[in-house]
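> I would like to see how this sequence folds:
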Amino acid sequence: MSETNNKLDRRIIRSRKALREAMLTLMSQKPLAAISITEIVELADYNRGTFYSNYDNKEALLDDIFAELIDQLLQSFRAPYQQVEMFSIQDLPASSVMIFEHFYQHASIYTVLAKSEVLPQLREKMFIALKHITQEELVYPEHEIDRELHAIYSIHALLGLVFYWVESGFQHSTSYMQEQLVKIINWRPTVAKTVMKGSDG
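Presented below is the predicted three-dimensional model:
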């Protein structure tokens, strides 16, 4: 690659990063529908020509924000198993669960998105991406449980836990969340005591 192309690539990376950051700043202040491209480029200190050379509209810019987050999310999800052919879920060390690290490292972004009307869209995209790699990359022993239903159940549970943590303002530490997730995965209660309240009359 020539030096000119390198400079061009760096310029594109820099301008896209600035536009993404401007978009997120504005989303922390107002709904997406109320944000104009003019506001985005003025805050990013670029012109409309730069915006349209990178994105067709603000929805495409939002998709770019999502795509970057999801790419890093998948890397963090793969962390416990990407270097091995087989791993024991029962013996999974909490420290190898990197998904909470990912969310914490991008806490400011997720805090903005969690309060935005785009949250359902983000969660759906994350769900689809995680379901895809779960079914493509992880093979479990034969069992009577429907594999697709298991994936749907597990991923919705994981995302529910993670976004609860985000919406709580990250009230627990990353290590606590790692440890709790591993305990939840491995907890297999077979009985439960019922506590029934009688009527007052």
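> Could you use CA atoms for every contact and neighbour count after this?
Fine.
> so residue 197, which of the three states?
coil (DSSP: H, G, I helix; E, B strand; the rest coil).
> What's the local residue count around it?
By the criterion of other CA atoms under 10 Å, residue 197 has 6 neighbours.
> in the helix or strand where residue 19 lies, what counts as buried?
Per DSSP states H and E, residue 19 falls inside helix 3-27. Within helix 3-27, the residues scored as buried using 16 or more other CA atoms under 10 Å are 15-16, 18-27.
> Tell me the first helix or strand C-terminal of it.
helix 37-44.
> Go through that next one and flag the buried ones.
37, 40-41, 43-44.
> Kindly report the same for stretch 87-103.
92, 94, 97-103.
> Turn these into TSV, columns for distance to residue 127.
Compiled in TSV, the buried residues of stretch 87-103 are given as follows (distance: CA to CA, whole Å):
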residue	distance to residue 127
92	22
94	22
97	18
98	17
99	14
100	16
101	18
102	16
103	15
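> nearest to residue 131, of those?
The closest of those to residue 131 turns out to be residue 99 (CA to CA; 14.9 Å).
> all helices of this protein, in order?
According to DSSP state H, the chain carries its helices in the segments 3-27, 37-44, 48-54, 58-78, 99-105, 107-114, 119-137, 147-167, 174-186.
> Please generate a structure for the following sequence too, so the two can be compared:
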Amino acid sequence: MLPKNVSEDRRIRRTKRNLKRAFTMLMKEKTYRSITVTDIVNRADYNRTTFYRHYQDKEELVQELVDDMIAELTKAFRFPYKNNRFVKVDALSPSNVIIFDHILKNADFYSLWKNSEGIPGFQDKIINTFIELHKNDIVYFPNQQTEMDDDYFITYRAYGVWGLIVKWIKDDFKTPSHDMAIQLIKIINYHPREKYETRGMG
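This next block holds a predicted model:
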């Protein structure tokens, strides 16, 4: 028989997980601002007392949900180089790029960005997370001298990764996650030698 504190911890985790799942499902039907605590507890089949035992309000539940996803996303992003501080992008293997597996595992949550802005503020947080990961963990173009501003380049990369993810979401995850990993590696390793040109209208 499990110790009482272990059993209680599991029950708390299960309750919180069910409340977060209820909120996520409601986001598919209603706008963020219109969802109430009553909506959440009704969908999760709990009472308000249970909700307030764990959260002060809806915003605290959402903050914890977002923090959980950002933490899991960061762990998935760092998986290819979990035993090293840095990684060269040209050395990445598709089998080690599991960020798309994480997203597919949490498809109900990430699908919120298919037809709307999802949870307010989440997109900024995820992009800022990608920026920090690229800035602190990734080595781009080793031994190549460029005149590009590092901050602008890293921001470009961060938005690009999120844009690729959103495109996949909007396509209903039709492309297998392993193939998405291959595409991501090809994209971040693509360095065109030719100059880009614009084509006039005349």
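> what TM-score comes out when they're superposed?
Here the TM-score for the pair of chains, by TM-score structural alignment, normalised by the length of the first structure, is 0.85; 198 aligned residues with a CA RMSD of 2.5 Å.
> picking up where we left off before, who wins for proximity to residue 85 of the first structure among the helices of the first structure?
helix 119-137 (10.4 Å).
> ok, now which ones touch the residue nearest the centre of the second structure?
Closest residue to the average C-alpha location of the second structure: residue 73 at 5.1 Å, with CA atoms, centre = their mean. Residue 73 of the second structure makes contact with 99, 102-103, according to CA atoms under 8 Å, 6 or more residues apart in numbering.
> cool, residue 57 of the second structure as well?
Residues in contact with residue 57 of the second structure, defined by CA under 8 Å, 6+ apart, are residue 37.
> Return the distance of it relative to residue 41 of the second structure.
Taking CA to CA, to the nearest Å as the measure, residue 57 of the second structure falls 12 Å from residue 41 of the second structure.
> circling back: if we take the contacts of residue 73 of the second structure, which one ends up nearest to residue 111 of the second structure?
residue 103 (9.2 Å).
> hmm, back to that, who wins for proximity to residue 86 of the first structure among the helices of the first structure?
Short answer: helix 119-137, nearest of the helices of the first structure by CA to CA, at 11.0 Å.
> that older thread, now do the helix holding residue 19 of the first structure against helix 107-114, angle only.
Using axes from the mean of the first three to the mean of the last three CA atoms, to 10 degrees, the inter-axis angle of helix 3-27 of the first structure relative to helix 107-114 is 60 degrees.
> and helix 3-27 of the first structure, how far from the second structure on average?
Comparison of helix 3-27 of the first structure with the second structure after fitting gives an average deviation of 1.3 Å (mean CA distance after the TM-score superposition for the first structure).
> and that helix, what does it pack onto?
Packed against helix 3-27 of the first structure by the contact rule (3 or more CA pairs under 8 Å, 6 or more residues apart in numbering; DSSP states H and E) you find helix 37-44, helix 48-54, helix 58-78, helix 107-114.
> Would you format these as TSV with distance to residue 198 of the first structure included?
Putting those into TSV (distance: least, CA to CA, whole Å) gives the following:
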stretch	distance to residue 198 of the first structure
helix 37-44	60
helix 48-54	65
helix 58-78	46
helix 107-114	41
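> Leaving aside the residues adjacent along the chain, what's closest to residue 182 of the second structure?
Among residues not flanking residue 182 of the second structure along the chain, residue 94 sits closest, at 5.4 Å (CA to CA, 6 or more residues apart in numbering).
> quick one on the thing from earlier: residue 193 of the first structure: which of the helices of the first structure is closest?
Once the helices of the first structure are compared by CA to CA, helix 174-186 is nearest, at 18.6 Å.
> Need the contact partners of the helix holding residue 19 of the first structure.
Against helix 3-27 of the first structure from outside (CA under 8 Å, 6+ apart): 35, 40-41, 43-44, 46, 50-51, 54, 61-62, 64-65, 109, 112-113, 116.
> again, only using 6 Å
40, 43-44 (CA atoms under 6 Å, 6 or more residues apart in numbering).
> same check, this time on stretch 86-95 of the first structure
In contact with stretch 86-95 of the first structure (CA under 6 Å, 6+ apart) are residues 178-179.
> can we see that at 7 Å?
Stretch 86-95 of the first structure is contacted from outside by 81, 178-179, 182, 186, using CA atoms under 7 Å, 6 or more residues apart in numbering.
> of those, buried ones?
Buried among the contacts of stretch 86-95 of the first structure by 16+ other CA under 10 Å: 81, 178, 182.
> Residue 135 of the first structure: which of those residues is nearest?
residue 81 (13.9 Å).
> Contact partners for that closest one?
residue 87.
> And it, how far from residue 139 of the first structure?
Where residue 139 of the first structure is concerned, residue 81 of the first structure sits at a distance of 12 Å (CA to CA).
> Okay then, goodbye and thanks.
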